[in-house]
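Engineer: take a look and give me a structure for this.
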Amino acid sequence: MTLRTPRPILGWQRAWHARSKAARVELQSVIMWRFLPWVFALTWMALPLLAGLQHGLLSRLLAASLLLVGVLQIVWANRLVRPVLDHYLGRAVLPPRALWTPAALFVLALALVATLHGLDAVAPWGCRLALGAVLLSFGTVYAMVVPVRIFLRHSAIGCVLLMTVFGLLRGDVGEVLFTAAITAFGAGLSILGSRCGAWTLAVLWEAERSRDIEARLAVAEERLRFGRDLHDVMGRNLAVIALKSELAVQLARRGRPEAESQMMEVQRIAQESQREVREVVRGYRGADLGVELSGARGVLTAAGIDCTVTGPPAGGLPAPVQSALAWVVREAVTNVLRHGNPQRCTVALRTAGDRIELSVENDGAPVPEAQSEDGPEAGSGSGQASPVGGAAGRGSGLAGLRERLAEIGGTLRAGPAGTGVFRLTAEVPLPGPSSSPSAGDGSFGARVPDAEAAPPSGTRAVPSPPSSPSSPSSPSSLSEVTP
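Structural biologist: Sure, this is the predicted structure:
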C-alpha cells in the first residue's frame, strides 16, 4: 500500500518547482522580511512591556497604545515589502506617499516609548527593547527605499535625537550610551537584513537573465551554423545551375546538340544539391561526439549547472555512431538550458554488450500530474514528455532524434526518472568486426541517394554524358519523364 501525497501539497510542490532559482530565493526572502518584525515585536516589545509594566491606569493605556501602534506598523511594513522590493529591483516605481503612513506610525511609536520611559511606566530595559523593535519595523522597509549613505545619515541623525531625548528624560550617561547602542543595532540589522538581501536578489536575477541570454545565444549560434552550412552547400550549386541553364538556352537557340548534355548536367547538379541539403538537415556533416561532450560540459558549467561527464573516450566509435550521439548531446543540453531549473546534469556514456548507450539526466524538472499519481515511470519512453520534464513534447526535437537514431538502428527513451528528475537515453548498436560504414553496403541504415535510385515506371533512361575531370562523378543513369 502506497501513501499518496495530498493534492494541496502536490500543488505547492508543482508551484515551487515551476519557479526559477531566483524566484525561489525571492519568495523565501519576502517571507522572512514579513515574519521577522512579528518575532521582534513579540520578544522585544510585548513580553518586556508585560513583564516590566508598572501598576496604574495610565501605564496600561500607554502600553496598550504602543502595542497597537506596533502592530499597525508591522502590518503596513508587510504590505510594503513587495512594492519596496520591486522598486529596488527596478520593476516598478514606489510613490513617495507610500511611506507617509509608516513614517507617522514610526514617530508615534517613538513618542509612546519616550513617554513610557519618562513616566517610569515600564522598566528601563523594557523601553530599550521596545525602542529596538520599533526601529526594526520601520528600518527594514526604509533601508530598501533610499541609498545606503542616506540611510546611514538619517540613522545617525535619529540616533543623536534619541540620545538627546532619553538623556534629558533620565539625565544619565549610561542611558544615553544604551540608547545609542540599541539605535545603532537596529539600524545595522535593518540594512544587513533587508538591503543586503535585496542586493543578493538583484545579483541572482542578473545571473538568471545572463543564463537565459546564454541559452538564446547557443540556439542562435546553432541557427547561424546551419545557415552557414546551407549556404556553403547551395551557393555554388545554384550558381552553376543558373550558368549552365543560361548556356543551354543559348545552345538550344542556335540548334546545337550540346544543349541536351548541359541540361542533363543541370539535372545531375540539382539532384546532388538535394542530397547534400538532406545531409545538412539530418546532421550527417561530421558531428564529433567528443567535441560535443566537451562543449556540453563547458556550456552547462558556465550556466551555473554542475555537469558531470563519465564514460570511455568517444574517439574510438564509428563515425555514424558518433554523429548520431553527438546530436543527442546537443539537443539534450540545449533543452536543459532552455527549460526547467536544473542544478546538476549527468552525461554518461557506457557500452552494454554490442550496443553503446548515452544517457543525459538532470534535476529541476517539474513534477507532472501523471507522475505524482501513477508513479515515476508513468509516461516514460512514450515520447510525450518534454526534454526536461516540462510540458508535453510537441516539438520536433525528440522526433528528429528518433528518426536520426532509427537510421542506424538506434532507439531513444525520454521521461521522468524520479521526482523532479528527467532522463534521456539513446542506444545505438555497434558494428561487427567485418562491417564498415564507409563501404557503401548500407550498414548503419545508410540509404542510397535518390539520384541513384531506379527510374520509376513511365520514364526512360538517358545515358549520362561524360563529365569533366573537375566535376563530381555523375550517376550511372538519369531519369527523364516521357511526354
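
Engineer: rest of the way, CA atoms for contacts and neighbours
Structural biologist: OK.

Engineer: report back the residue of the protein that's furthest from centre.
Structural biologist: Distance from the C-alpha centroid of the chain, by CA atoms, centre = their mean, peaks at Gly255 (66.1 Å).

Engineer: so which residues of the stretch 301-450 of the chain form helices?
Structural biologist: Along the stretch 301-450 of the chain, counting by DSSP state H, counting those that start in this stretch, helices occupy 319-338, 369-374, 397-406.

Engineer: what distance separates the shortest one from the centre of its chain?
Structural biologist: Yep, that's helix 369-374 we're talking about. Offset of helix 369-374 from its chain centre (CA atoms, centre = their mean, to the nearest Å): 24 Å.

Engineer: still on that earlier bit, is it fair to say the residue farthest from the centre of the chain lies in a helix?
Structural biologist: No - secondary structure of Gly255 (DSSP: H, G, I helix; E, B strand; the rest coil): coil, not part of a helix.

Engineer: Arg211 is nearest to which of the helices of the stretch 301-450 of the chain?
Structural biologist: Arg211 lies closest to helix 319-338 among the helices of the stretch 301-450 of the chain, at 7.9 Å (CA to CA).

Engineer: which secondary structure elements does the closest one sit against?
Structural biologist: Under the contact criterion of 3 or more CA pairs under 8 Å, 6 or more residues apart in numbering; DSSP states H and E, helix 319-338 touches helix 196-253, helix 289-302, strand 355-362, helix 397-406, strand 422-429.

Engineer: next, count neighbours for Ala15.
Structural biologist: Other residues within reach of Ala15, judged by other CA atoms under 10 Å, total 12.

Engineer: sorry, slip of the keys, the one I care about is Lys21.
Structural biologist: Neighbour count for Lys21, taken as other CA under 10 Å: 18.

Engineer: compute the distance between it and Leu99, please.
Structural biologist: Counting by CA to CA, to the nearest Å, the gap from Lys21 to Leu99 is 30 Å.

Engineer: next one: Leu131
Structural biologist: For Leu131, the distance to Leu99 equals 20 Å [CA to CA].

Engineer: those two: which is more packed in?
Structural biologist: Per other CA under 10 Å, whichever of Leu131 and Leu99 has more neighbours is Leu131, with 23 against 18.

Engineer: want to put them side by side, so please do this one too:
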Amino acid sequence: MTARSPRFTESTQGRLRRLNLVTSLPPVVFAAVVLLYTDARTWWHVVVLAPGAVAGVVAFERWTANDLARVALPCLVVAAVVWPLGVLLIGSPNAYWGFCAVGSLALREVRRHRKLALTGLFTYVAAVGAVRLLVQRDDVGHVLLTFVLVPTVLTIVVTVFTVLGERFFDLIRELEQTREREAELAVVRERVRFASDLHDIQGHTLHVVKLKIALAQRLLLRDTAAADKELRETYALVSDTIAQTKELAYAQRRLNLTAEIENAKNLFEAAGIRVRVTREAEVDARVSELLGQVLRETTTNILRHAQARQVQITLSESSITIVNDGVTATAPPELRGLAALRQRVAGDGGELTVEQEDERFLTAAVFPPARAGVAPGKDGR
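Structural biologist: Reported below is the predicted structural model:
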C-alpha cells in the first residue's frame, strides 16, 4: 500500500475521513463492545481484553486521518500482548480481534517485504491460538477450530478487505490528482492561447507600423499630404491595437475574416505586392476566426521574411490557402507564430500545412467538412 500523496487535497481527505468515521467507525466500536461482552466474565477479564479492543479502534480512527504511522507500533504491541493473554488466562477466542485490526491496517506502512509481513501476521494469529492446547488438551478439535482456524481465516478476510479499501482510496486519489492536472493544463493552455493572441496583435501591428513609418519618411519631402495620411493611418492602427489588447485582456476579442482580408490587401499593395483573392465559397462562421488568424500571421511573415511580388489568397467553405513568391532562403524559416497556430488549428480538428518549393511558399489551413457544418459540394459565391 502506498502513502497518500501530499497533492491529495485537504478537502478530499476531509470528506473521505468523515465518510469513514460515519459509515465504518460505529460498526468497529460496536464489534469491540460485543466481543468484550461475550468473552469477559469478570472485571479483570475486561482489564485484560479492553486494551486490545481500544488499540484496534484507535488504529482505525488514525487510519482514516492518514496518521496511522504515529500509533501503529504501540497499538500493534498492545494488541499482540492481549491475544496470548486472552488465550491462556481467559480462554477468549476473540482476543485476536485487536491484533487483527491493527495488523491489517499497519500493512500500509510496510514498504518492503510485505509478503513476509503478511505471513508473519497470519502465522502469529494461528500460532498463539494453538498455544491454547497447553491448557485445554482434552478437546483438540474444538481448540483448533475456535482458536486457530476461525481467527486465522477471519484475519485473512479482514486483511483482504482492508487492502481492497486502500486500493479504493488510491483510485479516488488518482482521480483527484487527474482532475488537478487537467485544471493545471487548462491554465497552461489558456496562457499559451493568450500569448499567441497577443503575439498576433502586437507583432503584426509593430511590423505594419514600421512599414508605414518608412513609407512616410520617403514621402515626407516630396508628398507631405501622402506622408500625413500614412502617419494618421499609423496613429489609427496603434489606437486600434490598444483597443484589441484591452478586448483580449477581457476575453472580448473576435477576429473578422473579411476585415483581415481587406487589411492584408492594403498592406500588400502598400508594399508593392500584387494580391489576388479568390472566394470559392462563403466561409463558415465557426472556422472564420481561426482562418483569419492564419491569414494575419501569414501576412506578417510574408512582409517580414519574403521579397514577394505577388500573393494568391484562396478561400473555401472550410479552408484558406496563401501562396507567395519571393522566397530566397533554401530552407523554410522558423515561423514560431505559425507553429503555435498549428496546435490551435489541430485542437479544433483542422490541419495547418506550411510548404516551400523553389521560390514559392504555401500556407494552408483546412478543416474537415463536418467541422464546417456544411455538406461537401455545396457552393456559395
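
Engineer: quick revisit: who wins for proximity to Gln13 of structure 1 among the helices of the stretch 301-450 of structure 1?
Structural biologist: With CA to CA as the criterion, Gln13 of structure 1 lies closest to helix 369-374 of the helices of the stretch 301-450 of structure 1, at 10.3 Å.

Engineer: onto which residues of structure 2 does the closest one map?
Structural biologist: Counting by TM-score structural alignment, helix 369-374 of structure 1 lines up with no residues of structure 2.

Engineer: if you count neighbours, what's buried in that helix?
Structural biologist: Within helix 369-374 of structure 1, the residues that count as buried by 16 or more other CA atoms under 10 Å are 371-372.

Engineer: could you give the number of residues near the closest residue in space to Asp212 of structure 1 that isn't next to it in sequence?
Structural biologist: Take Asp212 of structure 1 and drop its neighbours on the chain: the residue closest to it by CA to CA, 6 or more residues apart in numbering is Arg338, 7.2 Å away. Per other CA under 10 Å, the neighbour tally for Arg338 of structure 1 reads 19.

Engineer: doesn't Glu214 make contact with Arg338 of structure 1?
Structural biologist: No - Arg338 of structure 1 is beyond contact range of Glu214, at 9.5 Å (criterion: CA atoms under 8 Å).

Engineer: got any residues that touch both of these two?
Structural biologist: Taking CA atoms under 8 Å, 6 or more residues apart in numbering as the criterion, Arg338 of structure 1 and Glu214 do not both touch any residue.

Engineer: and Met264 of structure 1, what's its match in structure 2?
Structural biologist: By TM-score structural alignment, Met264 of structure 1 lines up with Arg232 in structure 2.

Engineer: helix/strand/coil for its match?
Structural biologist: Secondary structure, three-state DSSP: Arg232 of structure 2 is helix.

Engineer: and it, how many neighbours?
Structural biologist: 13.

Engineer: nearest to Leu10 of structure 1, of the helices and strands packed on helix 319-338 of structure 1?
Structural biologist: For Leu10 of structure 1, the closest of those is strand 422-429, at 18.0 Å, according to CA to CA.

Engineer: now, of the helices and strands packed on helix 319-338 of structure 1, which is deepest in the fold?
Structural biologist: Comparing these by mean neighbour count (mean count of other CA atoms under 10 Å), strand 422-429 ranks first with a mean of 23.

Engineer: what's the matching range in structure 2 for that strand?
Structural biologist: Across structure 2, nothing matches strand 422-429 of structure 1 (TM-score structural alignment).

Engineer: so where is the next helix-or-strand element following that strand in structure 2?
Structural biologist: Sequence order places strand 459-462 as the next helix or strand after strand 422-429 of structure 1, per DSSP states H and E. Alignment note (TM-score structural alignment): strand 459-462 of structure 1 is unmatched in structure 2.

Engineer: now strand 459-462 of structure 1, how far from the centre of its chain.
Structural biologist: Relative to its parent chain, strand 459-462 of structure 1 has a centroid offset of 57 Å by CA atoms, centre = their mean.

Engineer: packing partners of that strand?
Structural biologist: strand 478-481.

Engineer: what comes up buried for the strand it packs on?
Structural biologist: Judged by neighbour count (16+ other CA under 10 Å), strand 478-481 of structure 1 contains these buried residues: 478-479.

Engineer: can you check which part of structure 2 it sits on?
Structural biologist: Taking TM-score structural alignment, strand 478-481 of structure 1 hits no residues over in structure 2.

Engineer: trace Ser301 of structure 2 over to structure 1, please.
Structural biologist: Let me fix one detail, which is that residue 301 of structure 2 is Asn and not Ser. Matched by TM-score structural alignment, Asn301 of structure 2 corresponds to no residue in structure 1.

Engineer: relative to Asn324 of structure 2, how far out is Asn301 of structure 2?
Structural biologist: Using CA to CA, Asn301 of structure 2 is found at 11 Å from Asn324 of structure 2.

Engineer: show me which of the two is the more surrounded one.
Structural biologist: Asn324 (25 against 17).

Engineer: test my guess that the more buried one contacts Leu303.
Structural biologist: No - the pair Asn324 of structure 2 / Leu303 is not scored as a contact, 10.5 Å apart, by CA under 8 Å.

Engineer: in the stretch 51-200 of structure 2, mark out all the helices, start to finish.
Structural biologist: 68-85, 97-106, 114-130, 140-143, 150-219.

Engineer: is it possible to get JSON lines of those helices that adds distance to Thr278 of structure 2?
Structural biologist: Shown next, in JSON lines, are the helices of the stretch 51-200 of structure 2 (distance: least, CA to CA, whole Å):
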{"stretch": "helix 68-85", "distance to Thr278 of structure 2": "73"}
{"stretch": "helix 97-106", "distance to Thr278 of structure 2": "73"}
{"stretch": "helix 114-130", "distance to Thr278 of structure 2": "72"}
{"stretch": "helix 140-143", "distance to Thr278 of structure 2": "96"}
{"stretch": "helix 150-219", "distance to Thr278 of structure 2": "23"}
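
Engineer: I appreciate the help and will end here.
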